[in-house]
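Enquirer: Following is a predicted model, sequence given first.
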Amino acid sequence: MKLLSRIIAGAFVASLALAGTPAFAEIELRISSASPPDSPLVSAFEVIKERMEAAYPDDIKVSIHHSSSLFKQGTELPAMQRGNLEMATPIVYEIEQQLPEYGALGKPYVYRDVDHMLAVFRGEIGDQFRADVEARMGVVILDTGYLGTRTVGLRTVHNVKSPDDLAGIKLRMAPGAAYQNLATALGATPVSMPATEVYLALKTGSIDGQDNPLNIARDWKFNEVTGEFVMTNHLVQPVFFAISGKAWATLSDEQKATLKTAAREAADLQIGMTREDEKDAREQFEAAGIVISTPDLAPFHAKVDAVYAQPGMMDKWLPGLTDRVAATK
């Protein structure tokens, strides 16, 4: 009887232990971004978090890490590739460093407007691009958003009318060769610097300007240390909602479909918010007395074409890709 009692007691304890152990481990999806908390990108991340946690409350947890609090700007993509980060929002220039054949997708003035850019990445070119990124980089692009249209912000007024007026201007650019080429194509001198250092650099005069969409300039409060925004509109910039291939592999087919649907909803929200934020930021800057220059863009187009036509600049690009982008409607 004592032996039987021990067996029954042991079985009871074991059953309690099993009951307290989940049948599968919870999946954590961490999203890293340099964007500040009130930006459209972070609002989009909230959509993804809400949709995934509502659909899979016991299976998936999504955490949002803004303001480079988890990974520094520019380090998220390699972190995803190593499997150290689940989700982030890389841009063309970061991907181009590993897939230089897609350099045309980051060339200034390659997109006519936001709708044209979205048609490119949500069409056949985007399909090819996403497939190559997944196959060769181990990163799955879920959807495409709109980061904004890049302009030049200067700490003092120069009344810029052409690229010649930017000669000698020390223009902060994000790290990476493609960004340095972009500054040169605009007529300026590139200075590589992370976004977190730009405000103080503008304030102290260690740089003369920075290149960002108006909404992002406001998000980072660069307008407080800016005297002139030059509407060069040199790049309608896509941003990609992406997940590490290793994290993607842990999801079921149903979870993958839900995440893609959530990413499209998030991207559409982010695009709409960004468009409105750009308009609001310009109105705010004008009301504050900041000079808004609207130069003739023909000289900037010509300068860009001349710089990118130099030997070595486009040698690795996919033949005909620029023409295919131009033909996209």
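Expert: Arrived safely, thanks for sending.

Enquirer: CA only for contacts and neighbour counts going forward, please
Expert: Noted.

Enquirer: Could you list the buried residues of the helix or strand containing residue 132?
Expert: For residue 132, the host element (DSSP states H and E) is helix 124-137. Across helix 124-137, burial judged by 16 or more other Cα atoms under 10 Å covers 125, 126, 129, 130, 132, 133, 134, 137.

Enquirer: and that helix, what other elements does it pack with?
Expert: Judged by 3 or more Cα pairs under 8 Å, 6 or more residues apart in numbering; DSSP states H and E, helix 124-137 is in contact with strand 139-154.

Enquirer: Apart from its neighbours in sequence, what residue is nearest residue 269?
Expert: residue 44 (6.5 Å; Cα to Cα, 6 or more residues apart in numbering).

Enquirer: if I pick that neighbour, what's in contact with it?
Expert: For residue 44, the contact set (Cα atoms under 8 Å, 6 or more residues apart in numbering) comprises 266, 267, 269, 270.

Enquirer: got the angle between the helix or strand containing it and strand 139-154?
Expert: Assigned by DSSP H and E, residue 44 belongs to helix 40-55. Helix 40-55 and strand 139-154 meet at an angle of 150 degrees, taking axes from the mean of the first three to the mean of the last three Cα atoms, to 10 degrees as the criterion.

Enquirer: Could you name the helices and strands sitting against the very next helix or strand once past helix 40-55?
Expert: Helices and strands here follow DSSP H and E; after helix 40-55, the next one along the chain is strand 60-65. Applying 3+ Cα pairs under 8 Å, 6+ apart, one finds that strand 60-65 contacts strand 27-32, helix 40-55.

Enquirer: Report the distance from the first one to the chain centre.
Expert: So that's strand 27-32. What separates the centre of strand 27-32 from the centre of its chain is 16 Å, taken as Cα atoms, centre = their mean, to the nearest Å.

Enquirer: So residue 191 versus residue 168, what's the distance?
Expert: 11 Å (Cα to Cα, to the nearest Å).

Enquirer: higher neighbour count, the two?
Expert: residue 191 (21 against 12; other Cα atoms under 10 Å).

Enquirer: Excluding sequence neighbours, find me the nearest residue to that one.
Expert: When the adjacent residues along the chain are set aside, residue 191 lies closest to residue 172, with 4.7 Å between them (Cα to Cα, 6+ apart).

Enquirer: ok, structure two:
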Amino acid sequence: MKKLIMTFSLLLVLSIVTACSGGSSSTDGEAKGKDSITLKLAHTGSDSHQYQIGAKEFADLVEQKSEGTMKVEVHGNSTLGNEAEAIEQVMDGTIEMTVVAADSSLANTVPEMNLFGLPYVFEDREHVYSKLDGESGAKLLGLLDDKNMKGLGFWEVGFRHLTNNKKEVNVPSDLKGMKIRVQPAPVWEAHMKALGANATPVSFSELYSALDQGLVDGQENPLASIYSMKFYEVQNYISLTGHNYTPAVVIMSNKAWNGLNEEQQKVVEEAVAEAATYQRDFLTKQDEEIISELQEKGVVFTEPDRAAFKEATIDVKKALENQVPSDLIEEMSAK
């Protein structure tokens, strides 16, 4: 009988030890889970848009650099809202990150970003990158600090070109009376007015439909956007004006940023910078391929008189006198 009791007691002790061991394993798993972080990044582009190209590379780099302890969920196609809504959500900490055009809705929060709505500030990509990746770009990103956001860097949207479904555009007068979709910022209205066109604000996510239904005659965007959003399906003419360069600003909420430790912050910063290099190289090569493919599809390309466009829009900067300091414009345009 005593032997039976001892056996039972031994089994009971073993079961308790096993249970405790199982509890420890669960706790370790929970602790590991707490150390892992998932960041949501929202954007409005399609699955092949410039935003997505940068975001996917960024997500891959974050996971690699953090050895799997950090992940990025990319939510494109405006699934979490348009750019204005995404910015609001980042500001209040609802989502951790977004990437948006500098001179679109972001300019309503940080007026100095309207700088990128000014025509012919930059001559070429090398000129752009020297400014964005230097002290000038750092100053602009720093302006987001007071808006409860952290500016992490600049990816690329690209040099912008005009498209329409009516006729070839070679000089500014060819645009007279056309309804051209613009971003929701005053500088774009001034820009189109200077060219004799009627500025018509339309959300980027609704632009294809607006072009298809004839609500607007044309729009202006980089070749990569025209291609990825399939605007060429409803636009017959592309005029390579190269009138503006639009950077994509990568933003994180201060709440999310401050919730990272120094090592995690370093991972994010390095991944943003490396994704920028990758995306820029990818898009530079893609431009020539897009022109060739769209010409085969019947799209008509024109090389406009850029000097005439530059002259016609020289006074657009007056629309920004109360928003963008003149010395900032001079600093960014100087080579």
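Expert: Yep, that arrived. Everything numeric in this text was worked out from a predicted model, so none of it was measured.

Enquirer: coming back round to it: show me the contacts of residue 44 of structure 1 that map onto helices.
Expert: For those, membership in helices holds for 266, 267, 269, 270, with DSSP state H as the criterion.

Enquirer: where exactly do the strands run in the stretch 101-250 of structure 2?
Expert: Secondary structure of the stretch 101-250 of structure 2, counting by DSSP state E, counting those that start in this stretch: strands at 149-159, 161-164, 179-182, 198-201, 218-221, 237-239, 245-253.

Enquirer: Just put those strands in a markdown table and tack on distance to residue 72 of structure 2.
Expert: As requested, the strands of the stretch 101-250 of structure 2 are exported to a markdown table (distance: least, Cα to Cα, whole Å):
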| stretch | distance to residue 72 of structure 2 |
| --- | --- |
| strand 149-159 | 15 |
| strand 161-164 | 32 |
| strand 179-182 | 31 |
| strand 198-201 | 32 |
| strand 218-221 | 27 |
| strand 237-239 | 36 |
| strand 245-253 | 12 |
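
Enquirer: Name the nearest residue to residue 71 of structure 2, sequence neighbours excluded.
Expert: Nearest to residue 71 of structure 2 is residue 38, by Cα to Cα, 6+ apart, at 4.7 Å.

Enquirer: where's the aligned residue in structure 1 for the one you found relative to residue 86 of structure 1, distance?
Expert: Taking TM-score structural alignment as the criterion, the aligned counterpart of residue 38 of structure 2 in structure 1 is residue 28. Counting by Cα to Cα, the gap from residue 28 of structure 1 to residue 86 of structure 1 is 8 Å.

Enquirer: Between those two, which is the more surrounded one?
Expert: Shown here are residue 28 of structure 1 and residue 86; by other Cα under 10 Å, residue 86 has more neighbours (25 against 14).

Enquirer: Aligned counterpart of the more buried one in structure 2, please.
Expert: Using TM-score structural alignment, residue 86 of structure 1 sits opposite residue 96 in structure 2.

Enquirer: Next, the contact list for its match, please.
Expert: Listed by Cα under 8 Å, 6+ apart, the contact partners of residue 96 of structure 2 are 39, 40, 41, 90, 252, 253, 255, 256.

Enquirer: Equivalent analysis for residue 120 of structure 2, please.
Expert: Counting by Cα under 8 Å, 6+ apart, residue 120 of structure 2 makes contact with 242, 243, 244, 310.

Enquirer: how close does residue 87 of structure 2 get to residue 201 of structure 2?
Expert: Note on residue 87 of structure 2: its distance to residue 201 of structure 2, by Cα to Cα, is 18 Å.

Enquirer: now residue 180 of structure 2
Expert: Relative to residue 201 of structure 2, residue 180 of structure 2 is positioned 8 Å away (Cα to Cα).

Enquirer: of these two, who's got more company?
Expert: Neighbours were tallied for residue 180 of structure 2 and for residue 201 using other Cα under 10 Å; the higher tally belongs to residue 180 (24 against 19).

Enquirer: Give the equivalent position in structure 1 for that one.
Expert: With TM-score structural alignment as the criterion, the equivalent of residue 180 of structure 2 in structure 1 is residue 171.

Enquirer: Helix, strand or coil: sort out residue 93 of structure 2 for me.
Expert: Going by DSSP: H, G, I helix; E, B strand; the rest coil, the secondary structure assigned to residue 93 of structure 2 is coil.

Enquirer: related to what we said a few turns ago, who wins for proximity to residue 173 of structure 2 among the strands of the stretch 101-250 of structure 2?
Expert: Between residue 173 of structure 2 and the strands of the stretch 101-250 of structure 2, the tightest spacing by Cα to Cα is seen for strand 198-201, at 12.5 Å.

Enquirer: Onto which residues of structure 1 does the closest one map?
Expert: The counterpart of strand 198-201 of structure 2 in structure 1, counting by TM-score structural alignment, spans residues 189-192.

Enquirer: average offset between that stretch and structure 2?
Expert: Superposing on structure 2 and averaging over aligned pairs (mean Cα distance after the TM-score superposition for structure 1), stretch 189-192 of structure 1 comes out at 1.2 Å.

Enquirer: Mind listing residues that contact that stretch?
Expert: With Cα under 8 Å, 6+ apart as the test, stretch 189-192 of structure 1 has contacts from 167-176, 180-181, 183-184, 207.

Enquirer: if you set the cut-off to 6 Å instead, what comes out?
Expert: Residues lying outside stretch 189-192 of structure 1 but in contact with it, judged by Cα atoms under 6 Å, 6 or more residues apart in numbering, are 168, 169, 170, 171, 172, 173, 174, 175, 180, 183.
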